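Peer 1: give me the fold of what follows.
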Amino acid sequence: MNEARETIRFILNGRAMAIDAPADRRVVDLLREDLGLTGTKEGCGTGECGACTILVDNESRLSCLMLVAQLEGARVTTVEGLELLPVGRAIQRAFVEEGAVQCGFCTPGMELAALALLREEPQPTRERIREGLSGNLCRCTGYVKIVDAVERAATDIGGGEQE
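Peer 2: Have a look, this model is predicted:
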């Protein structure tokens, strides 16, 4: 049986990609298995937990629910790409300094959701931070430290987008 494949062109963490893959392959599988970007986690596989969160054209998306064909022409950021952005480094630093990382399974999705939020709203209220992180589940921290970390990152970047 021949599997229909196509070349998908997109930008991944600032790097141009041309991937020959089945159009119906899930993005989470492409990232983890084909590209070795294992920071993107698969938790539930049904879009309920947020562990597979990535940014596609600066919007939070669940990679377990996306097909590779949906990446055509898009700009994709995974947790591995956060270190390339000053605001991403500020988010990562704040998560560590505020104790928002325990087991770490939810951390990549939380950090990417935080990046999407801070790009949209550089100085969010605590309520807005909770809304921005909704859909990302954490079983360890109780969310207070995660909200603290996002609030600190917003303060650290001074409310301005720093690419």
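Peer 1: rest of the way, CA atoms for contacts and neighbours
Peer 2: Will do.
Peer 1: and Val27, how far from Ile19?
Peer 2: 12 Å (CA to CA, to the nearest Å).
Peer 1: same question for Ala153.
Peer 2: Distance, Ala153 to Ile19, using CA to CA: 34 Å.
Peer 1: who's more crowded, those two?
Peer 2: Legend: neighbour count by other CA atoms under 10 Å for Ala153 and Ile19, higher for Ala153 (27 against 17).
Peer 1: residue contacts, the more buried one?
Peer 2: Val87, Ala90, Ile91, Arg93, Ala94 (CA atoms under 8 Å, 6 or more residues apart in numbering).
Peer 1: this one as well, want them side by side:
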Amino acid sequence: MLPVQIRPATTDDRSFILSLVPRFVEFGSPTERDPDQVIRAIAKEIDRAIISYPTPQNIFIAVDSQGKSLGFIFLETLTDFFTQERHAHISDIVVIPEASGQGIGQALMAYAETWAKARSLSFITLNAFGGNGRARSFYSQLGYQEDTVKYLKRLN
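Peer 2: Purely as a prediction, here's the structure:
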């Protein structure tokens, strides 16, 4: 496991963060979605969060001891549809390919829990593409449970 620090993102991290967005479709895109369309949509949402503040308040960067950026996590506070409880939501999490399997994702996920607890939020949600078995397995190993499942039928 690489030693890692988690720090708030700044607008200077914009290029690094956006450069990782194509990783989201490396394991396939959601049903009936064009990978380029998925990349553009995710990049637009992240970019909006980055430029919203001088220091983005909900995006955090994992860095090594030399300050090299290794990955990021984008956190939000949402309200649960069913219970109306405020909770943390991991909008996006990704690690650079060469740091994959080095514990960076675990460090970012642990940071999300600390972030949520500091805000007195009672649980964390996230979404994973159905075909991304690696991510789904990773989240399960960390104690996350499958919640709702979304279905799609294209009407021609």
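Peer 1: TM-score of the superposition?
Peer 2: Overlay of the two chains. TM-score (TM-score structural alignment, normalised by the length of structure 2): 0.34; 87 aligned residues with a CA RMSD of 4.7 Å.
Peer 1: so which of the contacts of Ala153 of structure 1 wins on neighbours?
Peer 2: Ile91 (28 neighbours).
Peer 1: residue contacts, that residue?
Peer 2: Glu111, Ala114, Leu115, Ala149, Val150, Ala153.
Peer 1: from those, which two are the most distant?
Peer 2: Spatial extent of these (CA to CA) is set by the pair Leu115 and Ala149 at 11.7 Å.
Peer 1: where along structure 2 do the helices fall?
Peer 2: In structure 2, the helices defined using DSSP state H lie at 14-20, 35-52, 104-118, 133-141.
Peer 1: buried ones in the third one?
Peer 2: Buried residues in helix 104-118 of structure 2, counted by 16 or more other CA atoms under 10 Å: Ile104, Gly105, Ala107, Leu108, Met109, Tyr111, Ala112, Glu113, Ala116.
Peer 1: out of those, which comes closest to His87 of structure 2?
Peer 2: Ala116 (7.4 Å).
Peer 1: so the closest one touches Met109, yeah?
Peer 2: No: taking contacts as CA atoms under 8 Å, Ala116 of structure 2 lies outside contact range of Met109: 10.6 Å.
Peer 1: wait, which of the helices of structure 2 is closest to Ser91 of structure 2?
Peer 2: helix 35-52 (9.0 Å).
Peer 1: what packs against that closest one?
Peer 2: Judged by 3 or more CA pairs under 8 Å, 6 or more residues apart in numbering; DSSP states H and E, helix 35-52 of structure 2 is in contact with helix 14-20.
Peer 1: again, only this time at 10 Å
Peer 2: Contacts defined by 3 or more CA pairs under 10 Å, 6 or more residues apart in numbering; DSSP states H and E place helix 35-52 of structure 2 against helix 14-20, strand 59-63, strand 69-79, strand 86-95.
Peer 1: quick one: list the elements packing against the longest one.
Peer 2: With contacts defined as 3+ CA pairs under 10 Å, 6+ apart, the secondary structure elements packing on strand 69-79 of structure 2 are strand 5-8, helix 14-20, helix 35-52, strand 59-63, strand 86-95, helix 104-118, strand 124-126.
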